[in-house]
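Undergrad: got a predicted structure plus its sequence, pasted below:
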Amino acid sequence: MSDVWPSIDPVLITSLQQLFKTPLQLQAAFDSEEDCYTLLTGHFPDLIDEDVRNASAEMIRWQSVSAPAFKRLRMQSVADGLFVLPSPQGIIDVRDSFSSITQSSTVVVLELASKKRQRKYKDEAPDVRAKKLDAERKKYTVFLANVIKTAKLPVVQIVESLDDPFSGWVHLFAARRANTLKNRYKSWRPFQNWLELHRGRIFPLNCKDIIDYMQFRVDEGCGKTVPESFSIALNLIEVLGRVPEDQQLSKESLWLGHVKSWSAELAADSPPRRPAEMYTVAMIVALELTVEDEFETIFARALAWVVLVMVWGALRCDDIQSVLPHRSHFSRFGLRLLLGKTKTTGPDKPQKEVIAHVHRTISLSGVDWLEIGHDIWKSDAFSYRRDYLVMEPRKDWEGVRRKFVPPSELSSLIRKLLSSLRVPTFRNSRWELAPTQLLLPDGLEMHFSGHSPRNFLTSVAALLGFSKDMRAYLGRWSIGMTSSEEYVRTARQVVYKIQKAVNRSIVEGRDDEYFEDEAIESVCKAAEASGANPNRIRRRHTIMNTLSGHNCLGQVFPTITLAEDDGQVVTETDQDVDPVLLEEDARSMLAATSKSREEKDVGGERQGHSRGVKLHCIVLVDVSGP
């Protein structure tokens, strides 16, 4: 049956046999009568319609009758291709035999494709993050340039007269980041579509166009930031397009008044903006124990270290992917991470680079997670030249691929890690992970976002009394308050003091206690909303107690001590650090810097407040040195 051709005109069969070597190939060439009709008319255009339809009907009948036989043939062909080596006929030597196998065996071809894909991951350029950001920036530069060109704004004639118009359009947008240009284009594109559909043009002529569009969006129920975002996008296009200032619609008082009114109305109707949910202390302890757990997958341990660095360094996902591993440093003082091009820093910004710090002895569980995790990231699999920190893991998380992970995907990886965290328990004077109990079961990891790690240290510091001026150093928000050199010196000391104060408060309490009832209650509400038992979640996350007289973990601070040969240097007294004194100390340094940036800090001692407290002056030591 498999060798039988359809019973149609012999002339047609002869022609079809020249096109299709076997009936199996002809049977696979069409699926319906319409496909068969198209096949015949394409190869035999001179046939009359009646003959074509008769032949199509016969071929469809033949295909239906022969279907079981053809199915067996296809299955046999697949089996032969996968498991049967080619015939040795015509093979002269071993080299020709090898070439024949590699070119014809399906198994070999699939394996070679897999190896090629792996090589592609390994051969990714060291500056892949910078290249992707640059490509993204050029992409939206072209989109916005097309908006200006189609609108025929005055700048078009100037740019097109240049020797290299493409470079002119790229440089027209100055040093604006890719995300900035992307947001401007995303705000402009819906308006352009609306204007073309309703008014038959692609650029507004008067305030009526933009007001009618935004009223349409407001009536539909847009977000509260839409009016302001569109106004900014319109202003960008008009300014770069060199529209005369007296003709710019984005500066019309009528339009600006409408934008403020719409923003107020939408803000009143929208729910209040909430910060990212805070991690609980149990989650921090579980992450530390995960870094130490040798039975855990290597990437889970490495990623747990990254999350802890984000927690204590107040870093976002975008910040951690800006870290330059080859320029970061681990010493007796702690971890010093250098961030390359970020939202506020870069070669085109006043602050070229910024540094994040994590103190050497920071730990809640007594696990030296900072050094253990740093050793993992210095191993051969993780240590290679790149301009980002976290790479893509293998599917089993037992290895990594040398491929850049965007911040959005990193946030998803962190959530997957959180979903596997186990409950920490204190047994035999040490912290352990429960073998089966999950800390965030039933999908509770979705309660936290990529900004949650950054929110922990700043929130606890605020509860302990550190003011906004002090906390500005944690998230590097104080960039610009001082010169670059003074910022690096001041930031390290202030960040270390806050980190140790928060660590001490959680570990042993002392006079400043941290109560995490709000964070735990938020997780319990999320569990209840998803149908889970909130009391079970509360028990698993409540690991602080008041047995020592203070709400804390009930341990001794610091939880880890370094040997003498580690060279631990103490630059402050062992007494409790008063946040008020620290704040005034930082303010005095900023005031001195603003008067004269050339003035150097002098060692020695200074008197405190009227209480007579005597503090050691901040020692300015470069952590990158020995």
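TA: Structure received. This structure is a prediction, so every number in the text was calculated from the model and none was measured.

Undergrad: contacts and neighbour counts: CA atoms only from here.
TA: Fine.

Undergrad: go through the protein and flag its longest helix.
TA: helix 49-83 (DSSP state H).

Undergrad: show the subsequent helix or strand relative to that one.
TA: Tracing the chain C-terminally past helix 49-83 and defining elements by DSSP states H and E, one meets helix 94-104 next.

Undergrad: what is that next one packed up against?
TA: Helix 94-104 makes packing contacts with helix 106-122 when contacts are defined by 3 or more Cα pairs under 8 Å, 6 or more residues apart in numbering; DSSP states H and E.

Undergrad: how far is the helix it packs on from where the chain is centred?
TA: 28 Å (Cα atoms, centre = their mean, to the nearest Å).

Undergrad: presented hereafter is structure B, for comparison with structure A:
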Amino acid sequence: MADQLPDIAGYLWTQGFGPREMATLEVADSWAIAGQIAFELNVPHSDKLEQAVVEIIAAAKEERNLLLWTEGVLAGDLAWMSLASSSRAPLRPWLDDRPPPAKKVKKLLASGEERVLWTRHLADELDAIGAPVVKSIGECLDPDRAYEMLPGKTRSSTLKRYVTMYKRWRLWLQEAKRVDPPSRPADLVDYLLVLRDEPCARTVPDSLLKSISWMERVGEFKAELRATSGRVAWAAKDKIVEALYEGAPLIRRAPRYPVMVLVVFKRVVLDDSEPTGLRIYAWAKLVKVWASLRWSDLQAIRSGELKLVEGRLVTTLRRTSGPNRRIKEMPLGVSEAAFFENPSWLRIGFELLQWLVTFSRDYLLPKLNLAVFEKKMAEYADAVVVSAAILQRAGMPAIVQGFWTEHSERSVLPTGLSVLGVNGPEKDLLGRWKVRYICQVVWWKGRQVTVEVRSGGPKGNRYHTLDEREVASSLQDWLK
């Protein structure tokens, strides 16, 4: 019979009765406690069940006495505490099988349960502030499903940020002002000033106003009752952000490659005497330049979907960082006009990749080991090592190789176009996850953009036309 008893200690822990809570109970009450457990677990109310409760209470009291004694008498004995912690048995073995927090969050994201969770928090917050939309949803036949529709296209991560920041604002308002939301714009200005005095990060004021404005719209508050109505709060936000930027360190951006280095990359691709693996990686760096890709975007390219059509490299880049992204795919193309000396680099590098890397995979570049590729996806650190080898073969001294990063390729085209005076959609399309109808023009815009950068003046004048003096100045500061 004893073997058939459920895990009483584990059940009590799930109900909030851990060792410290059980130590406050009396053994004389064990029969009544056993009766409640028997009712909840639908098991017989037996003497063995009562005895199990008695043992749990006695063990909890003994553990509490030991903890009190060690905390009071041996608080300063660090050596004893280090020895005791290494030999102490786990107090809650029924919790050992729980997944780590990070895996739990990934599981929620993959299953879509995180959105459901934060939709419930949204409903609780709207109910706490007495939003008019709560009454409207209450009249629905299925209020739970109506609440699920309420966030619309808002992603779960954005919904989490909105609800969290609004809850902080509500709690401050109730504590400091003794009023409930939506309150007045003056109260929101006071809260912004409190955040500035903490101080907060430079992005917090803008995120706060967006969160409050979104919650007020979802809650269906009248415009004249909203704390974000008018220009008072928004003007205060702009001024506070400006003040937070004063004295703050500048945002460090990856330095772009000068044209000279891009030409060297192209020569490595076309040089038959170079190792084939380095030639493929040099080709990949040029693809990152002309498509304005991050390293993660490059590795998200599926090799089976990469094609060379009439001299143009094309594929569709699919978002892999989460199931709830609004934009699922992005057309990607490298124009046949993307070259400085010889346009054949695009075709030759693509053919080398198809010839040498023949195994199936869901990424683009495998890990390079000496002269062969392993059947393993290359990581960011692997790309850094290979980039250093390519720069070394390009004649770059070892002392300056660390100046450029794996993000440097992405900044070449946008910066070059800005220097040439090209702005607007032509520049905004570069490597950006835009809405579908904008992405449809990337094919014919790609050739125009690359031609403008490639023809940035006479061959000997690109250093001045593309303002590469800024790169040289940054390198001098970096070497100091």
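TA: On my side now, so go ahead. This is a predicted model, so every value here is computed, not measured.

Undergrad: after superposition, what is the TM-score?
TA: Here the TM-score for the pair of chains, by TM-score structural alignment, normalised by the length of structure 2, is 0.58; 380 aligned residues with a Cα RMSD of 5.4 Å.

Undergrad: buried ones in the longest helix of structure 1, by neighbour count?
TA: 52-53, 55-60, 62-63, 66-67, 70 (16 or more other Cα atoms under 10 Å).

Undergrad: tell me the one among those residues nearest to residue 292 of structure 1.
TA: For the buried residues of helix 49-83 of structure 1, the residue nearest residue 292 of structure 1 by Cα to Cα is residue 70; the value is 58.5 Å.

Undergrad: which residue lines up with that closest one in structure 2?
TA: Alignment note (TM-score structural alignment): residue 70 of structure 1 has no counterpart in structure 2.

Undergrad: gap between residue 70 of structure 1 and residue 118 of structure 1?
TA: 37 Å (Cα to Cα, to the nearest Å).

Undergrad: quick one: what helix or strand has residue 368 of structure 2 in it?
TA: strand 366-369.

Undergrad: show me what residue 517 of structure 1 aligns to in structure 2.
TA: In structure 2, residue 517 of structure 1 lines up with residue 469, judged by TM-score structural alignment.

Undergrad: residue ranges for the helices of the stretch 101-250 of structure 1, please.
TA: Taking DSSP state H, counting those that start in this stretch as the test, the helices found in the stretch 101-250 of structure 1 are 106-122, 128-151, 155-160, 165-172, 178-198, 207-220, 226-240.

Undergrad: switch the buried residues of helix 49-83 of structure 1 over to a markdown table; also include distance to residue 448 of structure 1.
TA: Below are those laid out as a markdown table (distance: Cα to Cα, whole Å):
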| residue | distance to residue 448 of structure 1 |
| --- | --- |
| 52 | 64 |
| 53 | 63 |
| 55 | 64 |
| 56 | 61 |
| 57 | 61 |
| 58 | 63 |
| 59 | 61 |
| 60 | 58 |
| 62 | 61 |
| 63 | 57 |
| 66 | 58 |
| 67 | 54 |
| 70 | 54 |
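
Undergrad: nearest to residue 36 of structure 1 among these?
TA: residue 56 (5.6 Å).

Undergrad: that closest one maps to what in structure 2?
TA: Counting by TM-score structural alignment, residue 56 of structure 1 has no partner.

Undergrad: what separates residue 56 of structure 1 from residue 33 of structure 1, distance-wise?
TA: 6 Å.

Undergrad: same check, this time on residue 247 of structure 1
TA: From residue 247 of structure 1 to residue 33 of structure 1 the distance is 63 Å (Cα to Cα).

Undergrad: which residues does the nearest residue to residue 516 of structure 1 once chain neighbours are set aside contact?
TA: By the measure of Cα to Cα, 6 or more residues apart in numbering, the closest residue to residue 516 of structure 1 outside its immediate chain neighbours is residue 280, 7.1 Å from it. Residue 280 of structure 1 makes contact with 516, 519-520, 541 under the criterion Cα atoms under 8 Å, 6 or more residues apart in numbering.
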